[in-house]
Each structure stands twice: as structure tokens, then as C-alpha cells.
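1. task: produce atomic coordinates for the following.
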Amino acid sequence: MVRGLDCWSGPVEPEPLTGGITNLNFRVTDAGRNFVVRIGEDIPVHQVMRFNEVNAAKAAFKAGISPEIVYARPGVIVARFIEGGGALSADGVRAAGFIERFMPVLKACHREVPKYLRGPVLAFWVFHVLRDYAARLREEGSRHEPKLDGLVARAEELEKAVGKIDLVFGHNDLLPGNIIDDGSRLWLIDWEYSGFNSPLFDLANLASNSEFGEVEERRMLSLYFDGAVDADLWRRYSAMKAASLLRETMWSMVSELHSKIAFDYAAYTLDYLARFDRAYQTFRQL
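-> Down below sits the predicted model:
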């Protein structure tokens, strides 16, 4: 399929890229230039609509924080390869100086990308996602069904604690692998879950996926909000952090039933469920 795309100037030899847990990804060299090809259809069970991903990625390129999309058709996205770059690990995200480098990128995502968006764009409200996941898991007889009532009750508690929000355009999937460091600057990739959201979700998502400590979290919040972190902000952020981890947990539960990618979703579910439990207990102590 990748070889046959009509965007190439001649024959190409796609090289599979590892690490993806939703899409199939390939590196292609064409006429001396390198590209990344993402293969993936809409995923309604995860509320992923590829038109939204393409729109967001194009806007993010214009905002200067994501590589250029050079070709797109249903199920296929071709973007320029970031030369000299590599996806970060959790250790890389926790490294000294990362937060200071990344906060301008995140602020650009939230405040600059919307200036370039055109056409329909989705919203991403984690608590709606959680309710939808729970309903689907019940309907499809998931092995996790006995846990769902308790998880939904906790999600409702967390939604109340988050309270009123500001609305920005979020990336909403800040796994370390979606951040690229080319040695001089940071880039964001993979916009499939992007949409209007609270800035607290991206902040919590970044911290929870890379297991920040409280010192790093407070520095991140202080840099983003340009000031001291008061008790109210800390509690609302902590609620969103727990919700972020619950979303990743239930995303994996649904993926256990639906994904055809060769990945150990069962182990991923257990890992994130344990992270959620710890974050929820920390929130309850506030």
C-alpha cells in the first residue's frame, strides 16, 4: 500500500517504524528526502477521526511545532521526517531543562494552533470519553466489567473537582514518544486525539505519562500559568491527572477488545490502573 501511493516521484522501499500502539508507521526515502507514513483508518471506539488529525497537524505545522503534512487521503498521512530527531523516553521528558524547553511548545499548541485551524474540529473532554468507554466495555462483555461502576463513580468525583475550565486547543496524547527532539528544538507529532479541551489535561497528561514528581509538576504549572501554584489549582490539576491516567487505563481496556496491533494491552492496562490508583489516592488526600 505504501509503495503505491501517488505522492512518490519513483519507486520507494518503506521501512517499518516501531513503537506505535494505534497505527502502522513507515519511513520512506523519496528523491533524497525522508518522510513518515502513518496508516490508520478512523477508530470510532476511541473517537479518532482522521479528518480532525489532518486539520490539526496542518495547523500545528503553520504554528511551527509539527512537521509538514505533504499528502493525505483516507487512512494515510505522509509527513516530513524530522532529521536528526528522535522520540523521547520518559527519562528524556524528566531530564533537566525539558520542562523549560517544552512549555513554549505547549503554549503554542494551545494558543497559536487555533489561529490556523480550518473546517470542522473536534472537542476532547476526558470525562465524556470515560463514560463512553465504560458503556462500550459493558456492552461488549469486557473482563474488566466488575471494576466499571467504581471507576465511573471516581470519574464523576474527579469531574466535579476539576470545575470550570478555560478552553484551549489540546494535543491530548502527550506520551513521550509523541515528542521529538532534533537536538535544537522540540516538536509535537501524532494529532489523532487533538481537540478543544482544558489546558489542565495536557499538563496532567504530560506529567502522568512520564511519572513526574511533585517538584517537576509544580515547576511545570508555575511556568505554564506564570505564577505561584495555589491550593485550588493544585487540587484541580491533581483531579485531572487522575482522570488522565484513568483515560489511558480504559483506552487500553477497549484496545484489548478491538486492536489488531501486536502489543501487550493487558499489561499496559495493569500498569496504568496502578498509576491511576496512586494518583486518585493522592487526590483524595488533598
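
2. can we go C-alpha only for contacts and neighbour counts from here?
-> Fine.

3. please enumerate the strands of this protein.
-> Here the chain has its strands, by DSSP state E, at 15-17, 24-30, 33-39, 69-73, 76-80, 86-87, 168-170, 179-181, 186-188, 195-197.

4. this one as well, want them side by side:
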Amino acid sequence: MYENLFKVIERPEQFISHLPEWHGATFSRLKGGFNNNTLKVTKETKVGVLKIDSSPRKMPFNPRCKEAYIQNIAYENGLAPKVIFANSGVYFTEFVEGVVGNKKNFKNENNLKAIAIALKKLHSLPLAGQKFNAMAAARKYIDIFKGYESCLVRKCLKIIDEAPLSSNFCLCHNDLVANNFIITPEIAFLDWEYSSDNNPFFDLATVVEHHELNNKEASLFLDAYIVEDFQDWQIHLKFQRRLYLALLYLWMISRHDINHTEIESIALRLTTIDL
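-> Predicted coordinates for the structure are as follows:
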């Protein structure tokens, strides 16, 4: 069920009143949600996750209804929780029991292979009909940071602007950080707000760079995904690794809880990827 009209929800009970089967549910706050209020909703044996937005979605995020459409295609293919209801201010999904990812999970050989296989399946799903706009994301982060004079910010924008255009688009998640994975024990993906058509190597690069895979781990992951000689693909991956790090750097400096050590590490990695 999707509705496009944005409505301000001050209390979760306001939303549940529209879903009779959830009347009498209880609510508890969940961690996460930089851009929304996230609650766990429980009614007898049913459990859901409710996200309440304070304002309508803008680029680079998907409108909630578009996000729900894409996520439910993924759900039908065993790759995501089901979306129960969505409008431009509310997103309500099934709660999935499992282990939410962390960086340690990416040091496990079996997990890396399982993630690669799930990602290959995701990339085979139908196109979303809209392309990922990396520059729109970058501009949003810079608008928050107000850091146009930084040399590294300008370098990031140059990397993003000059990123090679791909003729090989597929449906991508575009935000494959550790806590957007859940092991059930199958691999599923959470938070589809950036999902759109993109170069598949962007998703691969995100897994490699965000979780700082070493050469052995990266090769194992990519071999499981590509099933071919990786040598021919390395240049594609390197361009997307730089693109991801440029976006990550801009996102990190836009946050109110800036981690300067992590930012310095990203800046160093950004300047040392050899193309």
C-alpha cells in the first residue's frame, strides 16, 4: 500500500490507526535512522519497523513510494524485508530476525561469498528506471558542511564529475555499509533509500572500501561475484572505489558527530588508489 501525499506524523499511534490489524501495538525505539525516527512495532506475533520522516524526501534519496516499490521487488526475490505500507512521510516494513552486519562479518570467508552471491542476484533484478545521481548526493552533503573552499572537497567533486559513464547499468543498492546487511542466515539488504540504476561496480567498490577489505578478502569476494578472471575488471573497480570514497568523505564531513580520525583515514585512502 503506497500513498504519495506527505503527512506529518507526530505520534506513531496516528499512523497505526489506519491499519486495523495493528491496533493496540506497542512501540520501542530502535537505533539508527539519521534522517528519521525509527521504531519497532509489536502486535502479538507480528513485528514491524516504522520509520517516520520529519519532512518530505529530496534528492538524492528515493521518494518513499519509489523506495517501497524497489524494496518489494527485492523482497519477492528473498533479498529484503517486505514493505507493508509507505507514503511520503512514513515507511513501515516487516521486522526480520537476524544478525545485523558489522565490519567483523566481512572478515569471514563464508560471509563474503554469501554477500557476493546475494549481490549478484540483486544486480539481476529489473531496472528501477532512474539513475543514481552521485553529484546530487555530493551537493547535498556540501550544502550541510558549507565547505567549498577545502582542497579535498574540490578534489572529491572532480572525482565525482569525471567518473566514467557506464553503459552497463543494473539495479544497485548504492549504500552497502555493514549495518544495511542482515544475516538471517541468508543475506538480505536493508535501507533502500539510495537504490537506483547504477554501475554494478559501485556496489562492489562500496563493500571493498567501506569495510576495508585487504587484497585477499577483496579477491575472494570479487571472485565469488564475477566468476571470471578478475584482472580484466580491476580498472572498473578502481574508478568506482575512488568515487565511493569521495562520496563517503563528503558524507562524513557533513555529519554533526564528525570523527576526525576516520576522516583522515578516508582522505589518505582517497589519494593513494593507483589508477
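
5. returning to what we had before: as TSV, the strands of structure 1 with distance to Ala274 of structure 1 and mean neighbour count would be great.
-> Listed next are the strands of structure 1 as TSV, based on distance: least, CA to CA, whole Å; neighbours: other CA atoms under 10 Å:
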stretch	distance to Ala274 of structure 1	mean neighbour count
strand 15-17	29	13
strand 24-30	28	19
strand 33-39	31	19
strand 69-73	37	15
strand 76-80	34	21
strand 86-87	25	17
strand 168-170	25	25
strand 179-181	24	20
strand 186-188	27	23
strand 195-197	25	21
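
6. so which of these comes closest to Tyr265 of structure 1?
-> Closest of those to Tyr265 of structure 1 is strand 24-30, at 16.2 Å (criterion: CA to CA).

7. by how much does the closest one deviate from structure 2 on average?
-> Strand 24-30 of structure 1 differs from its equivalent in structure 2 by a mean of 1.1 Å after superposition (mean CA distance after the TM-score superposition for structure 1).

8. what angle sits between that strand and strand 76-80?
-> Angle of strand 24-30 of structure 1 versus strand 76-80, following axes from the mean of the first three to the mean of the last three CA atoms, to 10 degrees, is 50 degrees.

9. circling back to that earlier point, for the strands of structure 1, which one sits closest to Leu151 of structure 1?
-> Nearest of these (CA to CA): strand 195-197, 21.6 Å.

10. that older thread, same list, the strands of structure 1, but as JSON lines with distance to Ser210 of structure 1 please.
-> Formatted as JSON lines, those follow (distance: least, CA to CA, whole Å):
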{"stretch": "strand 15-17", "distance to Ser210 of structure 1": "22"}
{"stretch": "strand 24-30", "distance to Ser210 of structure 1": "23"}
{"stretch": "strand 33-39", "distance to Ser210 of structure 1": "24"}
{"stretch": "strand 69-73", "distance to Ser210 of structure 1": "27"}
{"stretch": "strand 76-80", "distance to Ser210 of structure 1": "26"}
{"stretch": "strand 86-87", "distance to Ser210 of structure 1": "13"}
{"stretch": "strand 168-170", "distance to Ser210 of structure 1": "18"}
{"stretch": "strand 179-181", "distance to Ser210 of structure 1": "12"}
{"stretch": "strand 186-188", "distance to Ser210 of structure 1": "15"}
{"stretch": "strand 195-197", "distance to Ser210 of structure 1": "20"}
